[in-house]
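Trainee: build me a model from this:
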Amino acid sequence: MTESLKEKILELKNKKNAIILAHYYQTPEVQEIADFIGDSYQLSKIAKENSADIIVFCGVKFMAESAKVLSPNKTVLLPAEKAGCPMADMATADALADLKNKHKDAKVVCYINSSVEVKALSDVCCTSSNAVKIVKNIASDNIIFLPDKNLGSYVQEQVPEKNIILWNGFCKVHNMIVREDIIEAKKKSENLKVLVHPECWKPVRDMADFIGSTGAMINYVTEDKDNAEYLIVTETGIMHKMKEKNPNKKFHTLDNMVCVNMKMTKLEDVYKSLLEMKNEIIIEESLRKKALASLENMLILGR
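Mentor: Predicted structure coming up:
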């Protein structure tokens, strides 16, 4: 049944000139039908540069919104209509507007894991891989950073000369990991390298051999020549691509690191969305243009 459904999806995709994008945290069967697998901004950039008329974004809402902001003339579909991001929901446009009024000299840097409304009120967007560079390059010593306080605190460590005002938001999956989880994992292997996503809080980051985004983690393991085992401290969906690129290496994960929203997308959702053109992302044009400015500034400041 699964293989038959995959064939139907691929046939429909070709017929409609669509492209299927999947985040690293999606289930293996969804990743297997994707044209491209990557992180949220990387996939939105691919969508913009691709000649497809329809973008099927297997991820969560803010990702599909970013793709629509960058590709207004393309149809963007989000197969799992209810796939949101709790961290993105922790930052609202109204609350950000109030904070901006209290810190009128501050520039706003928003993590790409934010709603289109928050992006529209921000000076620049960032990803986990370029956040440090963007904060270094932005022309202000005072920065409002939202919504992830853990990524923001990591950036503050790397850029101590700037004053970063942290939003009290976090990724529920990364934030629940504690130092003891790493200690227990290390007891199982003497030759264990710990790779941690910067969305984890400081006591966990302090135990890392490497801190980086999903893509950076995959690259690190692929290029590492040590005879090591790896503890991958991020959402477990990354293991599909990690193992595919490194079949002879041994990995450990923390089993409770599962994002329910990222796992909402099923093959049936992809097929139905593409067949019926369901769950299209619509963004009012003036809002889209304001959000676009923050994404374009990311390209400038992230160089």
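Trainee: going forward, measure contacts between C-alpha atoms and count neighbours the same way
Mentor: Fine.
Trainee: excluding its backbone neighbours, what's nearest the most centrally placed residue in the chain?
Mentor: The centroid of the chain falls nearest to S40 when counting by CA atoms, centre = their mean (4.5 Å). Of all residues not flanking S40 in the chain, M63 sits nearest, at 5.6 Å (CA to CA, 6 or more residues apart in numbering).
Trainee: now Y111, nearest residue through space, not along the chain?
Mentor: Y111's closest residue in space is C126 (CA to CA, 6+ apart), at 4.9 Å.
Trainee: the residue nearest to S40 and I138, how far apart?
Mentor: Plainly put, M63 is 24 Å away from I138 if you go by CA to CA, to the nearest Å.
Trainee: how about this structure, which residue sits the furthest from its center?
Mentor: In the chain, counting by CA atoms, centre = their mean, E190 sits farthest out from the average C-alpha position, at 31.1 Å.
Trainee: mind listing what I112 touches?
Mentor: By CA atoms under 8 Å, 6 or more residues apart in numbering, the residues touching I112 are 40-41, 62, 119, 125-127.
Trainee: and with 10 Å instead?
Mentor: Residues near I112 by CA atoms under 10 Å, 6 or more residues apart in numbering: 40-41, 62-63, 66, 88, 118-119, 124-128, 131, 146-147, 294-295, 298.
Trainee: with L5 instead?
Mentor: 11, 267-268, 270-271.
Trainee: assign a three-state SS to it, would you?
Mentor: Under DSSP: H, G, I helix; E, B strand; the rest coil, the three-state class of L5 is helix.
Trainee: just give the nearest non-adjacent residue to S115, would you?
Mentor: F62 (5.5 Å).
Trainee: please, which helix or strand holds that neighbour?
Mentor: helix 61-70 (DSSP states H and E).
Trainee: flag every buried residue along that helix.
Mentor: For helix 61-70, the neighbour count (16 or more other CA atoms under 10 Å) marks 61-70 as buried.
Trainee: K272 - how many residues pack around it?
Mentor: The number of residues packed near K272 is 14, by other CA atoms under 10 Å.
Trainee: structure for this one too, so we can compare:
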Amino acid sequence: MVQPGASGHGMPLPELYARVSRHVPAIEWPALAPDIEAILRLKRERNAVVLAHNYQAPEIFHTVADIVGDSLALAREAVKVDADVIVLAGVHFMAETAKLLNPAKTVLIPDMRAGCSLADSITAEDVRGLRARYPGVPIVTYVNTSAAVKAESDLCCTSGNAVEVIRSLNAPRVLMIPDEFLAQNTQAALPEIEILTWAGHCEVHERFTPADIREVRDSYPGVTVIAHPECPPDVVAESDFSGSTAMMMNFVIEKRPAQVVLVTECSMADNIAAANPDIEFIKPCNMCPHMKRMSLANIRHALETMTHEVTVAPEFADRARAAVERMLAVKPR
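Mentor: So this is what the prediction gives:
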């Protein structure tokens, strides 16, 4: 767990500031430090942990978060958390997933408006309609969905384990919802399986185009381009590598390209760059307005007031939990 540094009379929390100094100007740090100190204190008092998605801003990701990662990592780590309170610095479906896996713990999300265009693109009624239209076809639901949608599914997947999850079904035909582009990109890796799709898209990733990639390559010859699989397939085809945020991060750290473009949400590059100053990160990127609803101030407020508590309706909690647990049971090959 992150521990606070000494405030002294100079730069407050100097050890923590060193982690984000490339992205937070020194003149702004004294305004952030009081919230960080308060969060660190409140975590001890409440026996709380902060789970932060890779898209969180560096001042959250590198100073107050206890566990960071992509959706799959957060889901796996949430089960292991030894705490009474979980604060989810991410979006609402992630907090619901944490609650599903920790029904006896208090799960808080600092801003209830932190939603997701993918989660909004499909309802439980839609899934029941698909089940009736395609009887006997297993339904794999991306974790970027509500608990009500998960409850109508056979099992869940993330962008990091979609191929393994679909293979585990040993079925010739699978419904993969709701991200159309993730399903199409997964289809490319599994040509032997017919993957039926739903027309849901991520508002961050759907805006990237092949022209964006070609423009970057023209401006930066030799640059390495890494795309998230929620991007359109023609964008992925223009890239050098595609994977979940965890896979993107591992690729950069292991391959250490001199220049790299991460075709995803902007804070991904900021968070990797903070720990890898020798790698030059070129943008374009797109901001997720929902992820950016998280702030040090509202994380602090969540712990001070124990709001906003996330609950899952009992009529579908068990079925949704089972879909997530079946995903977690799938082992990578």
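Trainee: quick revisit: how much space between the residue opposite the residue nearest to the centre of the first structure in the second structure once aligned and E96 of the second structure?
Mentor: For S40 of the first structure, the aligned position in the second structure is S71, judged by TM-score structural alignment. Separation of S71 of the second structure from E96 of the second structure (CA to CA) stands at 12 Å.
Trainee: do a quick rundown of the strands in the stretch 51-200 of the first structure.
Mentor: Taking DSSP state E, counting those that start in this stretch as the test, the strands found in the stretch 51-200 of the first structure are 54-58, 75-77, 107-111, 124-126, 142-146, 163-166, 192-196.
Trainee: now render the ones you listed as CSV, adding distance to T92 of the first structure and mean neighbour count.
Mentor: Formatted as CSV, these follow (distance: least, CA to CA, whole Å; neighbours: other CA atoms under 10 Å):
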stretch, distance to T92 of the first structure, mean neighbour count
strand 54-58, 23, 27
strand 75-77, 23, 24
strand 107-111, 12, 26
strand 124-126, 15, 28
strand 142-146, 10, 25
strand 163-166, 14, 19
strand 192-196, 28, 22
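Trainee: export the ones you listed to TSV and tack on distance to K100 of the first structure?
Mentor: Below are the strands of the stretch 51-200 of the first structure laid out as TSV (distance: least, CA to CA, whole Å):
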stretch	distance to K100 of the first structure
strand 54-58	32
strand 75-77	31
strand 107-111	8
strand 124-126	14
strand 142-146	8
strand 163-166	11
strand 192-196	31
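Trainee: so which of those strands gets nearest L287 of the first structure?
Mentor: strand 124-126 (14.8 Å; CA to CA).
Trainee: quick one: the closest one aligns where in the second structure?
Mentor: Against the second structure, strand 124-126 of the first structure falls on residues 155-157 (TM-score structural alignment).
Trainee: repeat that for stretch 244-252 of the first structure.
Mentor: Taking TM-score structural alignment, stretch 244-252 of the first structure hits residues 274-282 over in the second structure.
Trainee: now the counterpart of S239 of the second structure in the first structure. Nearest residue, chain neighbours left out?
Mentor: The alignment partner of S239 of the second structure in the first structure, by TM-score structural alignment, is A208. Excluding the flanking residues, the one nearest A208 of the first structure by CA to CA, 6+ apart is V194, at 5.0 Å.
Trainee: enumerate every residue touching that neighbour.
Mentor: Going by CA under 10 Å, 6+ apart, V194 of the first structure touches 182, 185-186, 204-205, 207-211, 229-233, 252.
Trainee: which among those count as buried?
Mentor: For the contacts of V194 of the first structure, a burial check counting by 16+ other CA under 10 Å picks out 182, 185-186, 204-205, 207-208, 210-211, 229-233, 252.
Trainee: so where's the longest helix in the first structure?
Mentor: helix 285-301 (DSSP state H).
Trainee: that one vs the second structure, average offset?
Mentor: For helix 285-301 of the first structure, the mean deviation from the second structure after alignment is 1.5 Å (mean CA distance after the TM-score superposition for the first structure).
Trainee: hmm, who's touching that helix?
Mentor: For helix 285-301 of the first structure, contacts defined as CA under 10 Å, 6+ apart pick out 41, 65-66, 68-72, 108-110, 112, 115-127, 130-131, 133-139, 282-283, 302.
Trainee: what angle separates that helix from helix 61-70?
Mentor: Following axes from the mean of the first three to the mean of the last three CA atoms, to 10 degrees, one obtains 90 degrees for the angle between helix 285-301 of the first structure and helix 61-70.
Trainee: and helix 285-301 of the first structure with strand 107-111, angle?
Mentor: Using the same axes, to 10 degrees: helix 285-301 of the first structure against strand 107-111 is 90 degrees.
Trainee: any buried residues in helix 285-301 of the first structure, and which?
Mentor: Neighbour counts using 16+ other CA under 10 Å place 288-295, 297-298, 301 of helix 285-301 of the first structure among the buried residues.
Trainee: can I get the residues you listed in a markdown table including distance to W167 of the first structure?
Mentor: Shown next, in a markdown table, are the buried residues of helix 285-301 of the first structure (distance: CA to CA, whole Å):
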| residue | distance to W167 of the first structure |
| --- | --- |
| R288 | 23 |
| K289 | 24 |
| K290 | 21 |
| A291 | 19 |
| L292 | 22 |
| A293 | 21 |
| S294 | 18 |
| L295 | 20 |
| N297 | 21 |
| M298 | 19 |
| L301 | 21 |
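Trainee: these: which two are farthest apart?
Mentor: The widest separation within the buried residues of helix 285-301 of the first structure (CA to CA) is 20.1 Å, between R288 and L301.
Trainee: ranges for the helices of the stretch 151-300 of the second structure?
Mentor: Listed in chain order, the helices of the stretch 151-300 of the second structure (DSSP state H, counting those that start in this stretch) span 162-168, 180-189, 210-219, 233-237, 245-255, 266-275, 296-305.
Trainee: which helices and strands does the longest one pack with?
Mentor: Just to be clear, that refers to helix 245-255 of the second structure. Applying 3 or more CA pairs under 10 Å, 6 or more residues apart in numbering; DSSP states H and E, we find helix 245-255 of the second structure packed against strand 67-69, helix 71-80, strand 224-227, strand 241-242, strand 259-263, helix 266-275.
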